[in-house]
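Chemist: 3D, please:
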Amino acid sequence: MAINNEGQQQNQNQQLIGHKDLAHKTLLQSDALYQYILDTSVHPREHPCLKELREMTEKHPRNLMATPADEGQLLSMLIKLINAKNTLEIGVFTGYSLLSTALALPSDGKILALDVSREYYELGLPIIEKAGVAHKIDFREGPALPLLDQLLQDENNKGIFDFVFVDADKDNYLNYHKRVIDLVKIGGLIGYDNTLWSGSVVAPPDAPLMDYVKHYRPHVIALNKYLAQDSRIEICQLPVGDGITLCRRTT
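Modeler: Predicted coordinates for the structure are as follows:
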C-alpha cells in the first residue's frame, strides 16, 4: 500500500520523538486537541491545590517528571471507582499524582509514598498540607526495592494495597512488578506510567532519540512484553500522558 506524503511526514516526525521541546506530556499529535481536553474537561475540574502544585512544578527544571493533569484526573477516577483506601506510590517528585490520589481517597485512606528524594517531595508538601490531606501520606525516603522487600518479609503485608502507582526509575520497573504483584490485593490495580516512552517503543533502531529516551527504552519494552504475558493480571494500556498501563490482579 502506498503511503501518501502526509503519512511519510508523520513517520519522520515520529522518528524524531524525544528531540521536540514538548510543552506537555502527551502522545496526541495535535497541540490544539490536547489543549481542548485540558480546557474542557481537566482544568475546570482541577482542585485549586492541584492547580497550584502543577503551576509551581512547571517552573522546576525537571518538570517533565511531573504527572500531567489529565493523568492525575484519571488516577482520581480510578481510586474512586474501586473504592480504594490503602495505596502505594513509587516515585513522587513534587507530588501531583500523590495529591490527586490523596484527594480522591476517603478521610481514613492511606498512601505509602516512596521516593529517593525528600527534597522534591518537600517542595510540594506545603500545598499538600494546604489541601488538608497530608495526614493520609506516609512518605519514606530511599530506594524503593529494599523498602518493598522489607514489606514482603511480613506475610500480613501481602495483598494489603488496593492501588499501586509506579512512576520511578524505568530500569527497575520489572523488579517493581515482581514485588508489588504480591502487595496488591486480588482485584486491585497497578498503574505503570510512561509505558509508551515518548512513542519510542515503536521507533526504529537508528531513530535519533534523546539519550535518556534511548537508555530506558529497552527496559520499557521489556516491561510491556512481560505484562502482556503475565497470567496473573488483566491489562489495559492507555495513550494518556506518556502512556499508562493498568493491571488488574486476578490471581
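
Chemist: please count neighbours and contacts with C-alpha atoms only from this point.
Modeler: OK.

Chemist: centre of the chain to stretch 71-91, how far?
Modeler: 11 Å (Cα atoms, centre = their mean, to the nearest Å).

Chemist: and stretch 167-184, by the same measure?
Modeler: Distance, centroid of stretch 167-184 to centroid of chain: 12 Å (Cα atoms, centre = their mean).

Chemist: can you point out the buried residues in it?
Modeler: Across stretch 167-184, burial judged by 16 or more other Cα atoms under 10 Å covers 167-168, 170-171, 173-174, 176-177, 179-184.

Chemist: please apply the same query to stretch 119-134.
Modeler: Neighbour counts over stretch 119-134 (16+ other Cα under 10 Å) mark 120-121, 123-125, 127-128, 131, 133-134 as buried.

Chemist: so which of those comes closest to residue 81?
Modeler: Taking Cα to Cα as the measure, residue 81 sits nearest to residue 133 out of the buried residues of stretch 119-134, at 19.5 Å.

Chemist: list the residues that contact the spatially closest residue to the closest one that is not a sequence neighbour.
Modeler: Nearest non-adjacent residue to residue 133, counting by Cα to Cα, 6 or more residues apart in numbering: residue 102, 6.1 Å away. Listed by Cα atoms under 8 Å, 6 or more residues apart in numbering, the contact partners of residue 102 are 109-111, 133-134, 136-137.

Chemist: and this one, please, so the two structures can be compared:
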Amino acid sequence: MRIQVEVNEALQDYVASISLREPEVLKDLRAETSKLPLSLMQISPEQGQFLSLLVKSTGVKKALEIGVFTGYSLIATALALPEGGTVTALDISEEWTAIAREYAARAGVADRIDLRIGDARASLDALLAREGEAGSYDFVFIDADKENYWAYYEAALTLLRPGGLVVVDNVLWHGAVLDPSAQDSETVALRAFNAKVRDDDRVELSVLPVADGLTFALKR
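Modeler: So this is what the prediction gives:
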C-alpha cells in the first residue's frame, strides 16, 4: 500500500514553520527576486536549505552549478562549503547574475564562487579541456535550459569523482511529463532525459517528487 501525503499550501507552510532556517541575506534575495517577471525560476527556500544540508553532510569541497539565475541556490551552496571550498557557476545572463554577485558579496562568499558567463555547453567544454578537472568535483546542481539537460548531465558525470553527486531540478515539470498533449521542446527533452537516467548504470539513482521533482544520481 502506497501512502502519500498531499502537500497543500497549508501543510507546506507548516513544514516551513518547523524546519526553515533561512539566512537573512537569502530572505532578502528571495524578496528581490519575487519582483522579477521570471521569479518562478527561483528555487524554494526549503529546497535551498536541503541543498545546503546535502553539501554539508556529504563533505563537498568542490561544486559546480549549471544555471544560476539570481543566485539563491548558488549562495546556499557557497554558504555550506567548508573553508577553502569553491563552487563554479555557469549562466548565460549578465543581468540576472549581477544580482547573484551582489548578494554573494553581501553573504561574504564571493571568494568561494567562480562565476562564468556564456553558453554553458561551451563553458563545460572549457572545464573538461583543463587538466585535472575531470573527476575532481564532489557535487553538481543542474537547473538550466531543459533541452540541454542530457549534455549537462554527461559533462557532470565526467567532472564528478566516483561517489560524487549530481542533483537535477524540474524533472517532473509541474506534471507536464505525464501529459501526452504536452509536446513543447522542454517537456519532450525532460521525458527523454528521465528515461535515459533511469537506464544509466553508471549511477545510483533516486527521483523524489518534491518541489518540481528532483533527480539524485550518485556516480559509481
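
Chemist: what's the TM-score here?
Modeler: Scored against TM-score structural alignment, normalised by the length of the second structure, the superposed chains reach a TM-score of 0.94; 216 aligned residues with a Cα RMSD of 1.6 Å.

Chemist: residue 217 of the second structure belongs to a strand?
Modeler: Yes. Assessed with DSSP: H, G, I helix; E, B strand; the rest coil, residue 217 of the second structure lies in a strand.

Chemist: trace it over to the first structure, please.
Modeler: Aligned by TM-score structural alignment, residue 217 of the second structure pairs with residue 247 of the first structure.

Chemist: trace the residue nearest to residue 133 of the first structure over to the second structure, please.
Modeler: Counting by TM-score structural alignment, residue 102 of the first structure lines up with residue 78 in the second structure.

Chemist: do the same with residue 223 of the first structure
Modeler: Using TM-score structural alignment, residue 223 of the first structure lines up with residue 193 in the second structure.

Chemist: correct me, but its match touches residue 150?
Modeler: Yes. Taking Cα atoms under 8 Å as the definition, residue 193 of the second structure is a contact partner of residue 150 at 5.9 Å.

Chemist: re the thing from before, distance of the match of residue 223 of the first structure from residue 34 of the second structure?
Modeler: Distance of residue 193 of the second structure to residue 34 of the second structure, computed by Cα to Cα, to the nearest Å: 29 Å.

Chemist: next: residue 61 of the second structure.
Modeler: 30 Å.

Chemist: okay, now residue 59 of the second structure: neighbour count?
Modeler: 15 (other Cα atoms under 10 Å).

Chemist: please pull up the equivalent of residue 142 of the first structure in the second structure.
Modeler: For residue 142 of the first structure, the residue aligned by TM-score structural alignment is residue 118.

Chemist: distance of the closest residue to its match other than its chain neighbours from residue 8 of the second structure?
Modeler: Using Cα to Cα, 6+ apart and skipping the chain neighbours, the partner closest in space to residue 118 of the second structure is residue 92 (4.5 Å). Separation of residue 92 of the second structure from residue 8 of the second structure (Cα to Cα): 34 Å.

Chemist: just list the residues touching the residue nearest in space to the middle of the second structure, thanks.
Modeler: For the second structure, the residue sitting closest to the mean C-alpha position, by Cα atoms, centre = their mean, is residue 141 at 3.5 Å. Going by Cα under 8 Å, 6+ apart, residue 141 of the second structure touches 64-66, 166-169.
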